[in-house]
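Undergrad: okay, sequence plus prediction incoming.
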Amino acid sequence: MTPFNTLRMVELMNECLPAGVINAITGEGGIGSGIVKHEGNRKIVFTGSTAARQSIMRNAADTLKRLTLELGGNDVGIVLPDADIDKLAPAIFQTAFLNMGQTCAALKRLYVHESQYDALVEKLAEMARAQKVGPGMEEGVTFGPVQNRDQFDLVSELVEDARQNGARIVTGGERIGDKGYFYAPTIVADIADGTRLVDEEQFGPVLPVIRYSDVEDALRRANDNPSGLGGSVWGSDIDQARAIATRLECGTAWINNHAEVLPHCPFGGSKMSGFGVEFGLDGLLEYTQSQLLNINRG
């Protein structure tokens, strides 16, 4: 769906590399399955949906290919009662709406303690209202479109389902204009687990904010999801935040941050968000085959 930046990167790399070191192929799903089935390929690294992952695993089984799979995430954030929401609200907003929410590791559901719930909801809504939505090449635009029609329809459907189930659309919740797939940055409040917008990955410019009263209950609800890519804890007491973050069932846990993926740190998911890692030494080792050399000198 978004090949141009990758194609340009490969063009630049091929100005320096010998021919054939790196190649780019674009096309529909049949090309991907052909690559996975081919006997000459010994390692597959895939980023995409869980459904596609299952197909890849089946196609790779006959040749026992090694796989690294980074799949969908429904990343969770927990805001602790002692959090400085004036300080943290901009970072929460930025990491939830990074690339208009179209990022695997973006913050996609936020649990906030009841003592600060209303105040943080309004702060996030103010930031959402301040965004300028439109084509990315226009001056001053801060929010572009949802990337394709299917995803736009899913985002609209999830918000409408939340509305029909009693959730409060604090701001946004509607298409902008009648051309393109522009959707207003949306904050949804008074919503609970069991609603599709909370349980499913929206992958778009919408953030559901869920109220909680007990931290242990919030942690249980955060983990009660098949996805496990990333999670975060937001608070002033770093030791307390660390203790909770280590209990999140996810590949990466952030404290007072989210969605920061670094080239020198391994990144990958757990549960239905995949297995194996990219980046860092561990990511490089995923491309190697270990061998034990045992020498008898007697």
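TA: That came through fine. Residues are numbered from 1 along each chain as shown.

Undergrad: going forward, measure contacts and count neighbours with C-alpha atoms only.
TA: Noted.

Undergrad: quick one, what contacts the closest residue to Asp190 other than its chain neighbours?
TA: Distance criterion Cα to Cα, 6 or more residues apart in numbering; nearest residue to Asp190, sequence neighbours excluded, is Ala167 at 5.2 Å. By Cα atoms under 8 Å, 6 or more residues apart in numbering, Ala167 lies in contact with Val188, Ala189, Asp190, Ile191.

Undergrad: another structure for you, compare them:
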Amino acid sequence: MENTSFAKETAAVNTEFLSLNPSTLEVIGEVENTSADEIDRKIKNAKIAQKQWSARSDAERKEILLKVAEALQQNSKHLAEWITREQGKPLSGPGSNFEMQACVGWTQVPASLDLPEEVVFEDDTRKDILYRKPIGVVAAIAPWNWPLMIAIWQIIPSLRMGNTVILKPSEYTTFSTLEMIKVINSVLPENVLQVVTGRGEVGSYLTGHPEIGKVMFTGSIATGKKVIEASAKNMARLTLECGGNDAGIILPGLDLSKHIENLFWGAFLNMGQTCACLKRLYVHENDYENVVKALSDYSANIPMGNGADENNVLGPIQNKMQFDKIQDLLNDAENNNADFLFKGQKPDQDGYFIPITLIGNVDNGSRIVDEEQFGPVLPIIKYKTLEDAVEKANDSENGLGASVWGDELEEAQKIAAQLEAGTVWINQHGAINPFVPFGGAKKSGYGVEFGVEGLKAVTIPKVISIKK
């Protein structure tokens, strides 16, 4: 395969990238770009291993993956500490230990599911049977926000259905991911799961490789478009999750005492660095002051700092690029006379810390509302009518998730049906489940993950038609 373009790209940038602890800014290590020749070699080995892996019985693959889940469970403390050190999320609360338990669960569930052959048509003259066959070699591009959990979402269903996987972790969270791959590969046969490392050019070369049959990607819209362009070279099937700018609508008169905890974590899970976090909150003008006070009071009691301290449940922004982006949006809001309704205490230490911030006197058309902030900042927008709230909630190029908060479930469901998103939650936000399909609308991507539908997404349908 021609490697000239890749060689030119790697020559134009530093071949190494420093991974930092975002709480202390200590250097964890240097991340090297995997060479084009090495990527070619890994793909060749993956193709060979895939024939052997897919030849195993369905029951055998399920049994091996359940052993992977056991290995992840046994090493969860070690891996959680790595997540906290490199990604930044705290060990406590819905942090690194939580992420590791999700890794175990999202391994067990695909291993427990079945995708049997299906007779799709039969009469006196013919019988048509639909089978699901593996695609081949899957390229998985994992992000830095949930580096181990989202990698598991990509790896395990692919392996379950007989594919092999080559994973490229984010350059920001490479070492924690490598630690997890060591654990998984202590169980798997050789070359069924491999890793390449480095910056975007490594992912670009991998996803455009002619021997890649499927790409699973989680990241930005801009990079998602590059993955789509790369797939023109190999016609790889795609599952793309390209972020969200999720809206939440609080129906008039909501009893906040029942919902404030879920509302807070819906917005600020992982410091807001979650694609399906609540990032725009629409509140009726008569309830605005009560909602602001309730969220401010709750936020004031949430400790932030180095995630290695188990007293903390909020941590830093993962990297300087994202830190600067959030600061830019905050500066823009301030320059355009937004109200800073609440601002938490910033830890007195090094690290990419931004305190919980609630912003008012903004509306659609403000950058802080229109752009996905991906951080601990929540704009709260007043509305007069529910029709107005729905229109504003839908006024976005994103459509990953949304939520409706209301005491009357029937009314909440009517509003939920009008929102343009892949998932709409009621009285919760971001409550994903390994049995329930998850995917986006609009520019938030296409394809679904999780459950039986997620297994189908990493297969090729094959029909055998029999004339009687």
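TA: Happy to help now that I have it. Quick caveat, the model's predicted, so the values are computed rather than measured.

Undergrad: what's the distance between the residue nearest to Asp190 of the first structure and Arg53 of the first structure?
TA: Applying Cα to Cα, to the nearest Å, the value for Ala167 of the first structure to Arg53 of the first structure is 32 Å.

Undergrad: that older thread, want to throw the contacts of Ala167 of the first structure into CSV with neighbour count and distance to Val146 of the first structure?
TA: What follows is the contacts of Ala167 of the first structure, written out as CSV (neighbours: other Cα atoms under 10 Å; distance: Cα to Cα, whole Å):
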residue, neighbour count, distance to Val146 of the first structure
Val188, 24, 18
Ala189, 22, 22
Asp190, 17, 25
Ile191, 20, 23
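
Undergrad: of those residues, which belong to strands?
TA: Of these, the ones assigned to strands by DSSP state E are Val188, Ala189.

Undergrad: quick one: Phe121 of the second structure and Leu130 touch, right?
TA: No: the pair Phe121 of the second structure / Leu130 is not scored as a contact, 9.3 Å apart, by Cα atoms under 8 Å.

Undergrad: between the two, who's got more neighbours?
TA: Leu130 (16 against 11; other Cα atoms under 10 Å).

Undergrad: the strand or helix carrying that one packs against which elements?
TA: Secondary-structure element containing Leu130 of the second structure, defined by DSSP states H and E: strand 126-134. In terms of contacts (3 or more Cα pairs under 8 Å, 6 or more residues apart in numbering; DSSP states H and E), strand 126-134 of the second structure is packed against strand 118-122, strand 459-467.

Undergrad: where in the first structure does it fall?
TA: Per TM-score structural alignment, strand 126-134 of the second structure has no counterpart in the first structure.

Undergrad: got it, and stretch 281-295 of the second structure?
TA: So stretch 281-295 of the second structure sits over residues 110-124 in the first structure, by TM-score structural alignment.

Undergrad: got it, and stretch 216-224 of the second structure?
TA: Counting by TM-score structural alignment, stretch 216-224 of the second structure sits on residues 45-53 of the first structure.

Undergrad: for stretch 451-460 of the second structure, same thing?
TA: Residues 280-289 of the first structure are where stretch 451-460 of the second structure lands, counting by TM-score structural alignment.

Undergrad: show me what secondary structure element comes after the lengthiest helix in the first structure.
TA: Looking across the first structure with DSSP state H, the single longest helix is helix 149-164. Reading on from helix 149-164 of the first structure to the C-terminus, the next helix or strand found by DSSP H and E is strand 168-171.

Undergrad: what does that following strand correspond to over in the second structure?
TA: So strand 168-171 of the first structure sits over residues 339-342 in the second structure, by TM-score structural alignment.

Undergrad: and that stretch against the first structure, how far off on average?
TA: For stretch 339-342 of the second structure, the mean deviation from the first structure after alignment is 1.1 Å (mean Cα distance after the TM-score superposition for the first structure).

Undergrad: pull out the buried residues from that stretch.
TA: Leu341, Phe342 (16 or more other Cα atoms under 10 Å).

Undergrad: which position in the second structure pairs with Ala19 of the first structure?
TA: Aligned partner of Ala19 of the first structure by TM-score structural alignment: Glu190.

Undergrad: dump the residue contacts of its match.
TA: Ala49.

Undergrad: and it, what element?
TA: Using DSSP H and E, Glu190 of the second structure falls outside every helix and strand.

Undergrad: any idea how far it is from Gln52 of the second structure?
TA: For Glu190 of the second structure relative to Gln52 of the second structure (Cα to Cα), the value is 10 Å.

Undergrad: can you tell me how far the match of Ala19 of the first structure is from Leu295 of the second structure?
TA: From Glu190 of the second structure to Leu295 of the second structure the distance is 50 Å (Cα to Cα).

Undergrad: got it, and Glu16 of the second structure?
TA: 42 Å.

Undergrad: number of residues surrounding Ala105 of the first structure?
TA: Quick note: Ala105 of the first structure (other Cα under 10 Å) scores 28 neighbours.

Undergrad: surely it and Trp254 touch.
TA: No: in this structure, Ala105 of the first structure is not within contact of Trp254 by Cα under 8 Å, at 11.0 Å.

Undergrad: which residues do these two both contact?
TA: Gly230.

Undergrad: Thr357 of the second structure -> the first structure?
TA: Using TM-score structural alignment, Thr357 of the second structure lines up with Thr186 in the first structure.
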